[in-house]
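Trainee: how would this look folded up:
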Amino acid sequence: MTITPTVRPDEPPVTALEPTATPPGLWKTPVLFGVFAVLIALLPLLKTRAGDTTFRLAAETDFVKLPELKAPSDAITWTTVVLMLLGAGYAAWCARSGRRTPLWLVALFGVAAMTGFLGWAAADETISVIFLLGGALALAVPLVFGALGGVLGERAGVVNIAIDGQLLFGAFGAALIGSVTGSPWVALLAAMFAGALVALVLGVFAITYYVDQVIVGVVLNVLVIGITSFMFSQVLAPNAAALNSPPRFERIPIPLLGEIPIVGPILFRQTILVYLMYVAVAVISWALYRTRWGLRVRAVGEHPMAADTVGIKVNLTRYRTVLLAGLIAGAGGATYTLVSVSQFNRELTGGAGYIALAAVIFGKWDPLRATLAALLFGFAQNLQNVLSVIGSPVPSQFMLMLPYVVTIFAVAGLVGRSRPPEADGIPYIKA
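Mentor: Just a heads-up that it's a prediction; the model follows:
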């Protein structure tokens, strides 16, 4: 007996399976690659820059002296444009094959794009690679600390918009206590305490009283700006010698490691805060994914009810994590007054906490990725300084907005699909 399948008149005929279309998100990277390649190509077409560009790869105090790299500006630009187009073509082939663009290709494309831009902008000038990258690292330190604090808070389910307030209050505490005690270490502890104090207020309103976390964070930022500005004008400024002259952390070169060409001067001739940043990134990345504590933190951020069911105290875990995040962000604020400026001024952070928050999103709530994103934003800030020094033809207004443009491009265009922790921003009310 033969069984004939019944087909309803309104059903389409059964056909062979067709290959699924390439997900549209995979094409975002090759399209952006192509756009950036065109933009770099337009630079010499719109304004010709005759002359040679020199890249200096060694500092004056280096034991090993690397030779300078010198080439015609136009040759550098057009060579990098060709490489960028090849990278865009390979990224398009990956997207057509249903694969994501490799991370190494994104990194190489970024290096090529920046080399082409600097080759055009620095015609007849010398770019110190050590100064460019070392300065970028120094500027990224508070962003990294702030991003680490943001990752921890949001992994536990608390949106930390108050990163900027924690950085600013940490800088204020370090300046005041450092000036009184004369010890940078005591000043660092004071900065961490100040950041934790802001985090405690955030926790009380967000965790205990269920206030909207975004609103609380914004209000705290404004409150800290008001308090520190008032204290600066009424207390610090009239007594600058006694209350606004904190000691500074000096650079500590690490023997042998500091003599490695290029890498040594950038990574291993820094202040103690940079070395503490290395430790913080490594420890938090390990603890968040390899320890029982990290499992509990991620559990209360993803499924607080399930975590409560197995005996995890959700709100207590959130409080502890938010306070730890405040301690870390406060340490980042100490960078401003103990390393960079050596005194406190109004709104000293300049909104760096919001860039750190963007690094959290760009890094997809992962400590290591958020650190890399913060380094990218620090590089954008230092590039503005380098272009000003060499007298670049790029308008000064564009150089001032460069770090924020990079932030917008990173969050809106390069991050792709990013999912925060499931319970991020949602207060836990125990039934």
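Trainee: switch to C-alpha atoms for all contacts and neighbour counts from now on
Mentor: Will do.
Trainee: Just to check, Asp212 is in contact with Gly203?
Mentor: No: Asp212 lies out of contact with Gly203 (CA atoms under 8 Å); the separation is 11.2 Å.
Trainee: more neighbours, these two?
Mentor: Gly203 (26 against 15; other CA atoms under 10 Å).
Trainee: mind checking which helix or strand that one is in?
Mentor: Gly203 is part of helix 184-203, with elements assigned from DSSP states H and E.
Trainee: same deal with Ser342?
Mentor: Judged by DSSP H and E, Ser342 forms part of no helix or strand.
Trainee: what do you get for Ala37?
Mentor: Short version, using DSSP H and E: Ala37 is in helix 28-46.
Trainee: What residues of that helix count as buried?
Mentor: Buried positions in helix 28-46, judged by neighbour count with 16 or more other CA atoms under 10 Å: 28-30, 33-34, 36-37, 40-41, 43-44.
Trainee: which secondary structure elements does it contact?
Mentor: helix 73-96, helix 103-121 (3 or more CA pairs under 8 Å, 6 or more residues apart in numbering; DSSP states H and E).
Trainee: mind putting the ones you listed in TSV, mean neighbour count included?
Mentor: As requested, the helices and strands packed on helix 28-46 are exported to TSV (neighbours: other CA atoms under 10 Å):
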stretch	mean neighbour count
helix 73-96	20
helix 103-121	19
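Trainee: so which of those gets nearest Phe193?
Mentor: helix 103-121 (37.2 Å; CA to CA).
Trainee: which residues touch the closest one?
Mentor: With contact meaning CA atoms under 8 Å, 6 or more residues apart in numbering, helix 103-121 is reached by 33, 36-37, 40, 43-44, 49, 53, 73-74, 76-81, 83-84, 87, 387, 392-394.
Trainee: outside of the host helix or strand of Gln397, which residues touch it?
Mentor: Using DSSP H and E, the element containing Gln397 is helix 396-409. Under the contact criterion CA under 8 Å, 6+ apart, helix 396-409 has outside partners 355, 358, 377-378, 380-381, 384, 387-388.
Trainee: Please apply the same query to stretch 267-283.
Mentor: 134, 138, 141, 144-145, 148, 249-254, 257-258, 335, 339, 367-368, 371.
Trainee: now stretch 351-358
Mentor: Counting by CA under 8 Å, 6+ apart, 142-144, 146-147, 150, 160-165, 167, 374, 377, 404, 407, 411 sit against stretch 351-358.
Trainee: Also stretch 410-427?
Mentor: Counting by CA under 8 Å, 6+ apart, 25, 28-29, 32, 154-159, 206-207, 210, 212-214, 300-304, 358, 361-365 sit against stretch 410-427.
Trainee: I'd like to know how far Ala242 sits from Arg346.
Mentor: As judged by CA to CA, to the nearest Å, Ala242 and Arg346 stand 18 Å apart.
Trainee: Second chain to compare with the first, below:
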Amino acid sequence: MDKLTFFTDYLSASLRLSVPLAFAALGGLFSERSGVLNIALEGMLLSGAFASAAGAVLTGNVWGGMLLAITVGGIVGLLHAYLCVTLRVDQLVSGLAINLTAAGLTSFWSRILFNSGQAQQLPGIQAIGIPGLQNIPIVGSLLFNQDPLIYLLFLLVPFITYLLFRTSLGLSLRAVGEYPRAADTAGVSVTLVRYTAVIISGCMAGLGGAYLALVHVKFFAEGMSAGKGFIALAALIFGRWHPVSTAFACLLFGATEALQLRIQAFNLNIPYQFLVMLPYVIALLALIGLAGKSTPPAALGIPYIPESREQ
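Mentor: Below you'll find the predicted structure:
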């Protein structure tokens, strides 16, 4: 394999590995910008992966699986919103509980539905090349010969950026996350905004799980999210809760994972366990480097109590 081909394949792999992270992180962006801490991204990703596999198997249609993944992700988001916004459960505890529940339920139902606990050869989503552009060296295969979900992600990043910083809806979302009492006084429903944001977060994370199962590996295995939800959360912090920076942070972590896979293929005398740790080590180093520099939304993790005068 020549160097150009190797480099092109590496960039393509980096992009593919960053896609589920990006969907989850951008979903988490909505939730956390509204003031709801979303540790549950891992459970949402895993639930979406299982739902997409189950939907694809039961309907025989990959888009049926995709729709079910978005629906289930939204339901998990609704549960998280109910616990955090209505019941005012500790948001960290709620997220961890959802992660553990999702791991248990997906393992249980996958063993019932798929017998071995692993779906074999799911119908996948094929790449769609853009004529005239897909043949451009390096850039063509990287940007113009991809599956529809990657094209969707390319559109979502600028759209979410515009929505957050150029529209009244984005202003309301950021106001609720920064100072909910002022937003409430201005007539913005803090409860409605937070519910909507967390449900959107679940839908997008579910879509990331669907990409993982239907596009990336084309099967479902127990625990296949493998900490990607936590890396997405790290990317969100590393990106300072901004859509563009968060997307680039996801790309960095995807490139790191692609690198460790290629190092393993070289059969170097390095224990593979150390290589598998590499993306998580990079995530930790990134967060350590941002210690004290990255400022989260002021009301993040703080339940809003309308009767209270204190925030």
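Trainee: which residues of structure 2 does the helix holding Gly203 of structure 1 align to?
Mentor: Under TM-score structural alignment, helix 184-203 of structure 1 corresponds to residues 62-81 of structure 2.
Trainee: mean shift between the matching stretch and structure 1?
Mentor: Taking mean CA distance after the TM-score superposition for structure 1, the mean distance separating stretch 62-81 of structure 2 from the aligned residues in structure 1 is 0.9 Å.
Trainee: And that stretch, what's buried?
Mentor: For stretch 62-81 of structure 2, the neighbour count (16+ other CA under 10 Å) marks 62-81 as buried.
Trainee: do the same with stretch 216-229 of structure 2
Mentor: Neighbour count says stretch 216-229 of structure 2 has 216, 218-225, 228-229 buried, by 16+ other CA under 10 Å.
Trainee: what range in structure 1 matches it?
Mentor: Using TM-score structural alignment, stretch 216-229 of structure 2 pairs with 340-353 in structure 1.
Trainee: Report the distance from the matching stretch to the chain centre.
Mentor: 17 Å (CA atoms, centre = their mean, to the nearest Å).
Trainee: can you check stretch 327-347 of structure 1 too?
Mentor: Distance of stretch 327-347 of structure 1 from its chain centroid, counting by CA atoms, centre = their mean, is 17 Å.
Trainee: Would you check which pair of the contacts of helix 396-409 of structure 1 lies furthest apart?
Mentor: Greatest spatial distance among those (CA to CA): Ala358 and Ser388, at 25.3 Å.
Trainee: So which of the contacts of stretch 410-427 of structure 1 are in helices?
Mentor: 28-29, 32, 154-155, 213-214, 300-302, 304, 358, 361-362 (DSSP state H).
Trainee: from those, which would you call buried?
Mentor: Buried by 16+ other CA under 10 Å: 28-29, 154-155, 213-214, 300-302, 304, 358, 361-362, out of these.
Trainee: Could I get those in JSON lines, plus columns for distance to Leu236 of structure 1?
Mentor: Converted to JSON lines, these look like this (distance: CA to CA, whole Å):
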{"residue": "Lys28", "distance to Leu236 of structure 1": "50"}
{"residue": "Thr29", "distance to Leu236 of structure 1": "49"}
{"residue": "Glu154", "distance to Leu236 of structure 1": "34"}
{"residue": "Arg155", "distance to Leu236 of structure 1": "37"}
{"residue": "Gln213", "distance to Leu236 of structure 1": "32"}
{"residue": "Val214", "distance to Leu236 of structure 1": "31"}
{"residue": "Val300", "distance to Leu236 of structure 1": "42"}
{"residue": "Gly301", "distance to Leu236 of structure 1": "40"}
{"residue": "Glu302", "distance to Leu236 of structure 1": "44"}
{"residue": "Pro304", "distance to Leu236 of structure 1": "44"}
{"residue": "Ala358", "distance to Leu236 of structure 1": "32"}
{"residue": "Ile361", "distance to Leu236 of structure 1": "36"}
{"residue": "Phe362", "distance to Leu236 of structure 1": "37"}
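Trainee: for these, which one is nearest Leu288 of structure 1?
Mentor: Of all those, Leu288 of structure 1 sits closest to Arg155, with 9.1 Å by CA to CA.
Trainee: Now check structure 2 for the residue matching that closest one.
Mentor: That one, Arg155 of structure 1, aligns with Arg33 by TM-score structural alignment.
Trainee: and Lys293 of structure 2, how far is that from Arg194 of structure 2?
Mentor: Distance from Lys293 of structure 2 to Arg194 of structure 2, counting by CA to CA: 26 Å.
Trainee: do Phe108 of structure 2 as well
Mentor: Going from Phe108 of structure 2 to Arg194 of structure 2 by CA to CA gives 31 Å.
Trainee: what are the ranges of the strands in the stretch 151-300 of structure 1?
Mentor: According to DSSP state E, counting those that start in this stretch, the stretch 151-300 of structure 1 carries its strands in the segments 252-253, 269-270.
Trainee: what stretch of structure 2 lies opposite the first one in the alignment?
Mentor: So the one you mean is strand 252-253 of structure 1. Using TM-score structural alignment, the partner range for strand 252-253 of structure 1 is residues 128-129.
Trainee: what's the mean deviation for that stretch versus structure 1?
Mentor: Averaged out, stretch 128-129 of structure 2 is 1.2 Å away (mean CA distance after the TM-score superposition for structure 1).
Trainee: Now do the helices in the stretch 1-150 of structure 2.
Mentor: Counting by DSSP state H, counting those that start in this stretch, the stretch 1-150 of structure 2 has helices at residues 3-33, 41-59, 62-81, 91-113, 139-143, 148-166.
Trainee: so how much does the fourth one differ from structure 1 once superposed?
Mentor: The superposed helix 91-113 of structure 2 is, by mean CA distance after the TM-score superposition for structure 1, a mean 0.7 Å from where its aligned residues fall in structure 1.
Trainee: what's next to that helix, contact-wise?
Mentor: By CA under 8 Å, 6+ apart, the surrounding residues in contact with helix 91-113 of structure 2 are 36-44, 46-47, 50, 54, 76, 80, 83-84, 116-119, 222-223, 301.
Trainee: Now with 7 Å, please.
Mentor: With contact meaning CA atoms under 7 Å, 6 or more residues apart in numbering, helix 91-113 of structure 2 is reached by 37-40, 42-43, 46-47, 50, 80, 83-84, 117-118, 222-223, 301.
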